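Trainee: coords please:
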Amino acid sequence: MQISVVIPLLNEEESLLELHDWIVSVMQSNRYLYEIIFIDDGSTDHSWKVIKNLSSKNTAVKGIRFQKNYGKSQALDAGFQMAQGNVVITMDADLQDNPEEIPELYDLIIDKKLDLVSGWKKKRYDNIITKNIPSKLFNAAARKTSGLQLHDFNCGLKAYRNEVIKTVKVSGEMHRYIPVLAKNAGFNNIDEKVVQHQARKYGETKFGMERFINGFLDLITISFLSKFGKRPMHFFGLWGTFMFLFGTTSAFYIGAYKLYKLYNGIKTILVTDNPWFYIALTSMILGTLLFLAGFLGELIIKTKSDEKHYTIKEKLNL
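Mentor: Just a heads-up that it's a prediction; the model follows:
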């Protein structure tokens, strides 16, 4: 199979039929062997009914229905596990991503032997204050932190070599940083392509301003994990040892200075009246805790097993 189109969705019943017909038209005109995988992330409308109807008429349509709303990352992960195409295309279900971009994305992966091509919505039809400006700030921070010179990390329209999506595990809300996860996994042939962004035709966006706050927090997380995810002791152990030695040295100095004054008959205060005593004690305790955190992190990494963080309710044609 040449192409798998993975489409996560939540309450998009109005757009699914039009999106399906558009994708099929592109596939047939280019004579691609394809599959379309819809992942219903706990929709409360008739999205799943529409997907079932599409599947009954087109065997290339496959569906996964979650028990409840788990989030876009989990939906993408489920779709990635099922995808069989040599090239995997992801797009949103709201018709803001243009299926006409699929042939060029496919050619970039095949002809240029790229691992990942990320869409760049250079011209956007979103609200400038609530989406465009925060998005630019978010992408600038992501470029600075990750080293990847992409303009639109969170664009839903992306193309992957199958090996990439089978290697990268997407969880939490890390779908924004799949290019970074791919780079950390050793897939360095990453590029971007300017893609057409279309105004939303049906419904309303499922994301608010909080996604940018969460995005920056996730950026900190992924930056830390990319450096110390497999060796937490290198971070926690280093700082824990430093703080413990600082506290121990300070406590030794306080005690020695106290004895020196007592030996020479110099008036002195109680050790517990010295503020440095509490600084030293706090440093020793924090140092011990940080060291233990690193040690426990190493144990967890060595013993953890892969777990799926979602429950599938139904499948179609899988």
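Trainee: rest of the way, CA atoms for contacts and neighbours
Mentor: Noted.
Trainee: okay, now Ser15: neighbour count?
Mentor: Other residues near Ser15 number 18, with proximity taken as other Cα atoms under 10 Å.
Trainee: with adjacent residues omitted, what lies nearest to it?
Mentor: In space, and not counting its chain neighbours, Ser15 is closest to Asp94: 6.1 Å by Cα to Cα, 6 or more residues apart in numbering.
Trainee: got a list of what the one you found touches?
Mentor: By Cα atoms under 8 Å, 6 or more residues apart in numbering, Asp94 lies in contact with 12, 15-16, 200-202.
Trainee: just the buried members of the residues you listed?
Mentor: Among these, those classed as buried by 16 or more other Cα atoms under 10 Å are 12, 15-16.
Trainee: give me the subset of these lying in helices.
Mentor: Cross-referencing the buried ones among the contacts of Asp94 against helices under DSSP state H gives 15-16.
Trainee: just give me the closest of the buried ones among the contacts of Asp94 to Lys227.
Mentor: Relative to Lys227, the closest of these is Glu12; by Cα to Cα it sits at 38.2 Å.
Trainee: that closest one touches Ala93, doesn't it?
Mentor: Yes - Glu12 is within contact range of Ala93, at 6.7 Å (criterion: Cα atoms under 8 Å).
Trainee: closest to Tyr253 among the buried ones among the contacts of Asp94?
Mentor: Glu12 (67.6 Å).
Trainee: also this sequence, please, to line up against the first:
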Amino acid sequence: MAADLPLPPAAALALSFVIPVYGSEKVLPELVSRLQAVLDTLPAVRGSYEVIFVCDRSPDRSWHVIQQLSAQYPWVRGILLRMNAGQHNALMAGFAQARGAIVMTMDDDLQHAPSDIPALLDELASGRDVVYARFKNRKHASWKIAGSRLNDMVAGYLMQKPKGLYLSPFRAMRAEIVRDILRYRGPYVYVDGLLLSVTRNIGTVDVEHHDRFAGDSGYSLRKSISLWLKMATSFSIVPLRLTSFAGLFLAGLGFLLAILLIIQKFTIDKMPIGWSSLIVTILIIGGAQLVALGMLGEYLGRVLLTLNSRPQYVIGDSIGLLAADDQNHKDL
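Mentor: Sure, this is the predicted structure:
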């Protein structure tokens, strides 16, 4: 098992960017150029920032491009994961190495404009622990927008997310908040859930959402469902309670029907042949039982993998980071 990168000394830099990378070899040079153009104009962070690209085992030449950019820009660093771990797990790999007093995250496709960085930093400076970018108009497919709205409603119910807070990948947070969420060692990571578990001092900034600079998104429907399951089962027991309530409802309904059938037997004295209704009832109750068992199995499976110390990510290579001899490695 690979060792986890330790948390370096806090506030070694003013600002750290952690950006997961997947299928973005054509975007990265332009992204780095725009980041530098914005960050060098900010007196508070000029010359004291870093960008950590976490290559989530991208199938293209993204890692090769990151290596070239690191040789060209001393503030560009890279982590190559040995296996694809997912966006949120990749973020944890970058957080573990971030050295900034402020840590920001964004997507690698330039749908999040670097020109909006000052607005997030200004809101964070007002006393917030975390600041999210809230997009006025989203350049995503309809199913993604609908899924995001559903996810927003479910997060509000399961995790008591403040009303009106949009959980976007474009965010800024203080280093102490990052250190708090790095204490989480489970294999199923949902960064927004972790942030909501350590602070509610969260602000938002309205920004524009832009078209993808190049290529196609690697975020499929399957990955979106997987992320939803992480949120639902890793940070709340509400699904278990819902299955309990569903079981109680079906049991009560069955008890009521039993009473009605007894009354019918003594008043009408003629029991109609009810094969169809019987089969429907069996299917409903059997389906509810299977859903409940599946939910329990999902929780138990996650507990088993956590107890077996399944790693959040496995690092295959890195560039521009602290020397291995200067790190105190700790297994996940």
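Trainee: about what we covered before: which position in structure 2 pairs with the residue nearest to Ser15 of structure 1?
Mentor: The alignment partner of Asp94 of structure 1 in structure 2, by TM-score structural alignment, is Asp109.
Trainee: quick one: the helix or strand where Leu91 of structure 2 lies aligns where in structure 1?
Mentor: Using DSSP states H and E, Leu91 of structure 2 falls within helix 87-95. Mapping helix 87-95 of structure 2 onto structure 1 (TM-score structural alignment) gives residues 72-80.
Trainee: ok, residues contacting that stretch?
Mentor: So stretch 72-80 of structure 1 is in contact with 6-9, 37-41, 64, 165-166, 169-175, 309-310, going by Cα under 8 Å, 6+ apart.
Trainee: buried ones among these?
Mentor: 6-9, 37-41, 64, 165, 169-171, 173-175, 310.
Trainee: restricted to helices, list those.
Mentor: Those of those lying in helices (DSSP H): Ile165.
Trainee: show me what contacts the residue positioned nearest the centre of structure 1?
Mentor: The residue lying closest to the centre of structure 1 (Cα atoms, centre = their mean) is Met174, at 1.2 Å. Met174 of structure 1 makes contact with 73, 218, according to Cα under 8 Å, 6+ apart.
Trainee: how many residues are close by Asn30 of structure 1?
Mentor: A count of neighbours around Asn30 of structure 1, defined by other Cα under 10 Å, yields 11.
Trainee: same deal with Pro134 of structure 1?
Mentor: 16.
Trainee: any idea which element it lies in?
Mentor: Using DSSP H and E, Pro134 of structure 1 sits within helix 133-146.
Trainee: pull out the buried positions in that helix.
Mentor: Result for helix 133-146 of structure 1 [16+ other Cα under 10 Å]: buried residues 134-135, 138-140, 142-143, 146.
Trainee: go on, stretch 218-236 of structure 2?
Mentor: Using 16+ other Cα under 10 Å as the test for burial, stretch 218-236 of structure 2 gives 227-228, 230-236.
Trainee: which two from these end up farthest apart in space?
Mentor: Leu227 and Ser236 (13.9 Å).
Trainee: and the longest strand along structure 2, what other elements does it pack with?
Mentor: Secondary structure of structure 2 read by DSSP state E shows that its longest strand is strand 13-21. Counting contacts by 3 or more Cα pairs under 8 Å, 6 or more residues apart in numbering; DSSP states H and E, strand 13-21 of structure 2 packs against strand 49-55, helix 87-95, strand 100-105.
Trainee: what residues does that strand touch?
Mentor: The contact list for strand 13-21 of structure 2, computed with Cα under 8 Å, 6+ apart, reads 44-45, 48-56, 58, 62, 87, 90-91, 94-95, 98-108.
Trainee: kindly supply the PyMOL command isolating those of the residues you listed that are buried.
Mentor: Selection command for PyMOL covering only the buried members of those, criterion 16+ other Cα under 10 Å:
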select buried, resi 45+48+49+50+51+52+53+54+55+56+58+62+87+90+91+94+95+98+99+100+101+102+103+104+105+106+107+108
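Trainee: okay then, goodbye and thanks.
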